[in-house]
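J.: Mind folding the following:
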Amino acid sequence: MSSPLLTQVGALAQRSIMRTARQPASAIPPLIFPVALLLMNSGGLKASTELPGFPTDSFFAFALAVPFIQGALFSTMNAGTDLARDIQTGFFSRLSLTPVRGSALLAGQITGIVVLGIVQAVFYISVGLLLGVRFASGPAGIALLLVYAALVAVGFGALGSFLALRTGSGESIQGLFPVLFVFLFISSMNTPRDLIAVPWFHFLASINPVSYLIECVRSLIITGWDARALALGFSIAFVLAIVALIAASWALSRRMERT
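T.: Coordinates of the predicted model:
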């Protein structure tokens, strides 16, 4: 008789978390690299705060939103690479011969990514507080930010799982990572959209969903309870999660048919 679904999900989620924790090359970059980039940008772009209409006098506080989304992009790569490795090593094929359900495999993988995403969010928040950032939305905003980080991790984790199930290659996932990273650089990560003077860049940043994901986090840090920014950010994150989960479930069913 097969194990209960929750037991299967828990075991696979634990495996996902422990595998990442045991690989410094997977666990450390999502924590260190976004913060290092944040510190460099804060030093080089602090003069931006003197622009008329800039929302804060601290560029560090303004840019603190970026690591949350940048870390989520790392989640895409980690989730995809780990699952692709399971496919390449034959673990996935062996698992398909056991009573483990396909839904448990996907849910366990993504649950592990969500836990790591929350750990990342706690780390970024702690760095911000240690360096003097005061969240305009208060403790309730920080709690909501953790919920938001979990939702974003679901979306990007499911996206990584979909890419892995379709390609079956860790190298392909790593090759796609720079493409995803481009969306970050053509967003409002360094300048508020209403202050972007270059028309083509303003247009791309305005149609780029990553801008609204960042601005949702930013509103909790420097603005407070901005209903429009929160609604747009949560809506985009929710749609991303649903679409990516559906795509990953479809890719999983196709992959299991072949195995």
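J.: going forward, measure contacts between C-alpha atoms and count neighbours the same way
T.: Fine.
J.: Give me the longest helix you can find in the chain.
T.: The residue-count maximum for a helix in the chain (DSSP state H) belongs to helix 227-258.
J.: Now do that helix: distance to the chain's middle.
T.: 12 Å (CA atoms, centre = their mean, to the nearest Å).
J.: One more, please, to line up against the first structure:
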Amino acid sequence: MTSDLARRALLRTLRQPANVVPVIFFPMLLVAINSAGLDAASELPGFPADSYLDFIIAVPFIQGGLFAMLNAGTDLATDIESGFLRRLALTPVRGTSLLLGQVAGVVALSLVAAVVYLTVGFIAGVTVAAGPAGVVALLVFAVAIGLMFSSIGAFVGLRSGSPQTVQGFFPLFFVLLFLSSANLPRDLMEQDWFATVAGLNPVSYLIEGIRSLVVTGWDPAALWPAIAILVVGTLVGGAAAAHAMRTNLVRT
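T.: Okay, the predicted model is just below:
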């Protein structure tokens, strides 16, 4: 049943270009714009990468996760509005199966998007300092990020039951990306307040963990904080989404 629901979630997403195009093409468009406009930053003393493209290629992974959050939350909220969840409550299907199926379908799209990011990056000249194993690790990160953000989106969708509410939350999370070390290393930020905010922002550590595989190789100091945030975020988001799912099934 979980696999059927995952297939349904994936096919429903693929049938809606508005859900697929932003996940794959919007992050790459921003990378192209930023790498062209901020390439001079790579000449700053102490900049960690020879190429700004190598530095910024980590950002699409987070953007893809944010779109996964939007898709998962919106689809579940739509299921509540359409009565699909109410009909499922009359069947033997468990709430966890429905939740896992929805999240799995969205995460699968995150993996496909990550392959596109890396393929385009390689064509443009990106090199992964961690080697082939690092490429695999980047794909694992993409899946983990998609899982964490989609669980958060699932919670918002189930708790609100409104696609509009989920869409309203999306810009709030997107702001976290711009208030992070996405475009410049924290130690090179001239504004102290911005560096402080970026240092408190969990998104900075996710980006820096992914970036370390591309720029420096296997750096435990950058990888472990990112892994810890993913584990904690997924557990908290998953538990909250599971509780919201049980509540909705009881109400129906």
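J.: The corresponding residue of the first structure for residue 101 of the second structure and residue 125 of the first structure, how far apart?
T.: Mapped onto the first structure by TM-score structural alignment, residue 101 of the second structure lines up with residue 108. Distance of residue 108 of the first structure to residue 125 of the first structure, computed by CA to CA, to the nearest Å: 26 Å.
J.: Out of the two, name the residue with the larger neighbour count.
T.: A side-by-side neighbour count of residue 108 of the first structure and residue 125, using other CA atoms under 10 Å, places residue 108 first with 25 against 22.
J.: mean shift between whatever helix or strand residue 98 of the second structure lives in and the first structure?
T.: Using DSSP states H and E, residue 98 of the second structure sits in helix 95-124. Aligned to the first structure and superposed, helix 95-124 of the second structure gives a mean residue distance of 0.8 Å (mean CA distance after the TM-score superposition for the first structure).
J.: Quick check: next helix or strand after that helix?
T.: That would be, after helix 95-124 of the second structure and using DSSP H and E, helix 131-160.
J.: In the first structure, point out the residues matching that following helix.
T.: So helix 131-160 of the second structure sits over residues 138-167 in the first structure, by TM-score structural alignment.
J.: Identify the residue range in the first structure corresponding to stretch 237-250 of the second structure.
T.: Per TM-score structural alignment, the counterpart of stretch 237-250 of the second structure in the first structure is residues 244-257.
J.: buried sites along that stretch?
T.: 244-245, 247-249, 251-252, 255 (16 or more other CA atoms under 10 Å).
J.: can you tell me the helix or strand for the alignment partner in the first structure of residue 62 of the second structure?
T.: Residue 62 of the second structure maps onto residue 69 of the first structure when the alignment is built from TM-score structural alignment. Taking DSSP H and E as the definition, one finds residue 69 of the first structure inside helix 66-89.
J.: Quick check: the residue nearest the centre of the first structure vs residue 64 of the first structure, distance?
T.: Of all residues in the first structure, the one closest to the mean position by CA atoms, centre = their mean is residue 72, 1.6 Å from it. Distance from residue 72 of the first structure to residue 64 of the first structure, counting by CA to CA: 14 Å.
J.: just residue 251 of the first structure next, same as before
T.: Distance from residue 251 of the first structure to residue 64 of the first structure, counting by CA to CA: 35 Å.
J.: And for residue 138 of the first structure?
T.: Computed as CA to CA, the residue 138 of the first structure to residue 64 of the first structure distance reads 15 Å.
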